[in-house]
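Asks: Quick one: sequence and predicted model below, then my questions.
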Amino acid sequence: MNEDLNRLGLVEEDDIDLDEAALSLALLDHPGTDLDPYYDLLDTIEARLEIVGDDAHDPAARADALAAVLAGEFGFVGDAETYDDPDNADLIRVLDRRRGLPVSLSILWVATARRLGWSADLLDVPGHVLVLIGADADPVIVDPFSAGIRVDRERLVALVQAFGEPDRAVTHVAAMPNRAVLVRLLQNQASRAEQAGKGRRTLELYTRMTVMAPETVHAWWERARLELVDNDIAAARGSLGAILEITRDPALRTRVSETLASLPTE
């Protein structure tokens, strides 16, 4: 397992730089690739934003500056034509193609904003990912997949209700912690790999999640499921045991314990 991935699993949450972390994850699938040109591109984008956003002192102006630079000058937009292309969740390929998924583009927007010390977070919206610019004073929500268009309250409610529970009142959407963002990125890759019938690839991606974010119960469960498909009973026992060390949820603990008891003895 890559040393950078192990390190990412140990670093403090607030010390994770999303763009650098996402590049490290992408590098696992592009061994030997020189990342210097990609860091240079990120530095160039930062420099342009610093100029364009020089007098942007409120969230609305900063959102406009981000859109002008990332979507306008550098051409980063959502890939609506080949949405399920695995390249859309691979930051190396996103930087090459200037196309991506909502989560990969939002990582780029948030990381670029944070480079200038601006407040920015990814918003976990059912079926989509948005970006929140600003925190306390008149924050602005934008959609990087759609070149940074503003998302007002009505549009946000429509998105949540379209992919969530129709009868459930919309009270708030939550900002995603850094590790959860990276798990979401890998989850996009894993779901597409499994849909394509690539079981080993899917298992590798869930394994990466458990190394990078060892408290993510869902990743351990999916890893155990795929290890059982692979008939690797010992590995599945280890993954299920990890869940018991993490969760205090009684129902989940019962389910995991029953699954462990049903496994054949070695």
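Replies: Arrived safely. Residues are numbered from 1 along each chain as shown.

Asks: switch to C-alpha atoms for all contacts and neighbour counts from now on
Replies: Noted.

Asks: Okay, helices next: where are they in this protein?
Replies: 3-10, 18-27, 36-52, 59-66, 91-97, 102-115, 153-163, 178-195, 199-212, 217-229, 233-246, 250-262 (DSSP state H).

Asks: Against that first model, consider the following:
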Amino acid sequence: MDPARRSELHERVAPFADVVAQPDASLDEMTLSLSKALQPDLDILGVMTEIDVLAADCPTPTRDGVMRFLRDDAGFAGDQTDYHHWQNSCLDHVLDRRRGMPITLAVVAIEVARRVGVRLAGIGLPGHFLVGDPDDPRWFADPYHGRTDLRRDECRNLLVRLGVRRWSDSFLEPVPSRLIVARMLNNLKLSCEHRDDGVRLAIVMHARQALPEFSGEHDAAVEALAPLN
């Protein structure tokens, strides 16, 4: 690979690697650093300010109040037109379009809630993503479908409707922020492969190397550099 291209790739991914290595990094910092690796001109602080403004408009600082505000007032909903587009994995585009994948809509909810003093957590079901209350294991919300106050049995039924037959109570346990980012990287990898987007795939594969969950992918990351040669 051309040394200049390799250096450019490293410069784009290094800030993301630095952020995810920090144990106290916030979820919005990590996800926006990932977005910036794909979009070098992204103004991370500007996007964080957008989330601040969004949160300031939330009239009811409760878990249900946050979810209703994002759905009814701010207009966030699932993208059912181009679900797998890479922009649906970028928080900045989801904030701009008010459309996204379940996981990025969950990130919006978690970060808006955090700003109004409400704790929400990511819930990583197989094939879907919810938010939950870490202090109440009986409450869940589905920002993609605009549903709130889901019970545990309703979450299980949701998976059945999505074609997932196996079940474990562990599916409803909160997901650490780093694993939310890892799952977003999985979505980006699939999106770039599906669209034959070699340049973004190379960036994504090297961003994955910053997480221990993908430590065995070194050869695949190197192979992804081929389009940049």
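Replies: Good, I have the coordinates. Quick caveat, the model's predicted, so the values are computed rather than measured.

Asks: highest average neighbour count across the helices of the first structure?
Replies: Mean neighbour count (mean count of other CA atoms under 10 Å) peaks for helix 102-115 among the helices of the first structure, with a mean of 24.

Asks: hmm, back to that, among the helices of the first structure, which comes closest to Val77 of the first structure?
Replies: Evaluated over these, closeness to Val77 of the first structure peaks at helix 102-115, with 7.5 Å, by CA to CA.

Asks: Please compute how far that closest one lies from its chain's middle.
Replies: Relative to its chain's centre, helix 102-115 of the first structure lies at 10 Å (CA atoms, centre = their mean, to the nearest Å).

Asks: what angle sits between it and helix 59-66?
Replies: 110 degrees (axes from the mean of the first three to the mean of the last three CA atoms, to 10 degrees).

Asks: after superposition, how close is helix 102-115 of the first structure to the second structure?
Replies: Comparison of helix 102-115 of the first structure with the second structure after fitting gives an average deviation of 1.1 Å (mean CA distance after the TM-score superposition for the first structure).

Asks: How about Phe74 of the first structure: what's its closest non-neighbour residue?
Replies: Nearest residue to Phe74 of the first structure, sequence neighbours excluded (CA to CA, 6 or more residues apart in numbering): Arg98, at 7.5 Å.

Asks: Then Ala17 of the second structure?
Replies: Ala17 of the second structure sits nearest to Ala210 (CA to CA, 6+ apart), 5.1 Å away.

Asks: quick one, what contacts that neighbour?
Replies: Counting by CA atoms under 8 Å, 6 or more residues apart in numbering, Ala210 of the second structure makes contact with 16-17, 20-21.

Asks: The same query, at a cut-off of 10 Å, please.
Replies: Ala210 of the second structure is in contact with 13-14, 16-21, 182, counting by CA atoms under 10 Å, 6 or more residues apart in numbering.

Asks: go on, Thr60 of the second structure?
Replies: Shown in contact with Thr60 of the second structure (CA under 10 Å, 6+ apart): 66-69, 116.

Asks: Then Ala71 of the first structure?
Replies: Counting by CA under 10 Å, 6+ apart, Ala71 of the first structure touches 65, 77-78, 98, 109, 144-148.

Asks: Return the subset of these lying in strands.
Replies: Judged by DSSP state E, the subset of the contacts of Ala71 of the first structure located in strands is 77-78.

Asks: Any chance of a markdown table for the contacts of Ala71 of the first structure, columns distance to Ala224 of the first structure?
Replies: As requested, those are exported to a markdown table (distance: CA to CA, whole Å):
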| residue | distance to Ala224 of the first structure |
| --- | --- |
| Ala65 | 45 |
| Val77 | 36 |
| Gly78 | 33 |
| Arg98 | 35 |
| Trp109 | 34 |
| Pro144 | 34 |
| Phe145 | 33 |
| Ser146 | 37 |
| Ala147 | 39 |
| Gly148 | 39 |
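
Asks: between the contacts of Ala71 of the first structure, which is closest to Gly32 of the first structure?
Replies: Out of the contacts of Ala71 of the first structure, the member with the shortest distance to Gly32 of the first structure (by CA to CA) is Arg98, at 21.6 Å.

Asks: That closest one maps to what in the second structure?
Replies: In the second structure, Arg98 of the first structure lines up with Arg98, judged by TM-score structural alignment.

Asks: sorry, back to before: shouldn't the residue nearest to Phe74 of the first structure be in contact with Val77?
Replies: Yes. Using CA atoms under 10 Å, Arg98 of the first structure makes contact with Val77 at a distance of 6.7 Å.

Asks: anything in contact with each of the two?
Replies: Residues touching both Arg98 of the first structure and Val77 (CA under 10 Å, 6+ apart) are 70-71, 105.

Asks: How about the contacts made by Phe145 of the first structure?
Replies: Counting by CA under 10 Å, 6+ apart, Phe145 of the first structure has contacts 71, 76-80, 99-106, 128-130.
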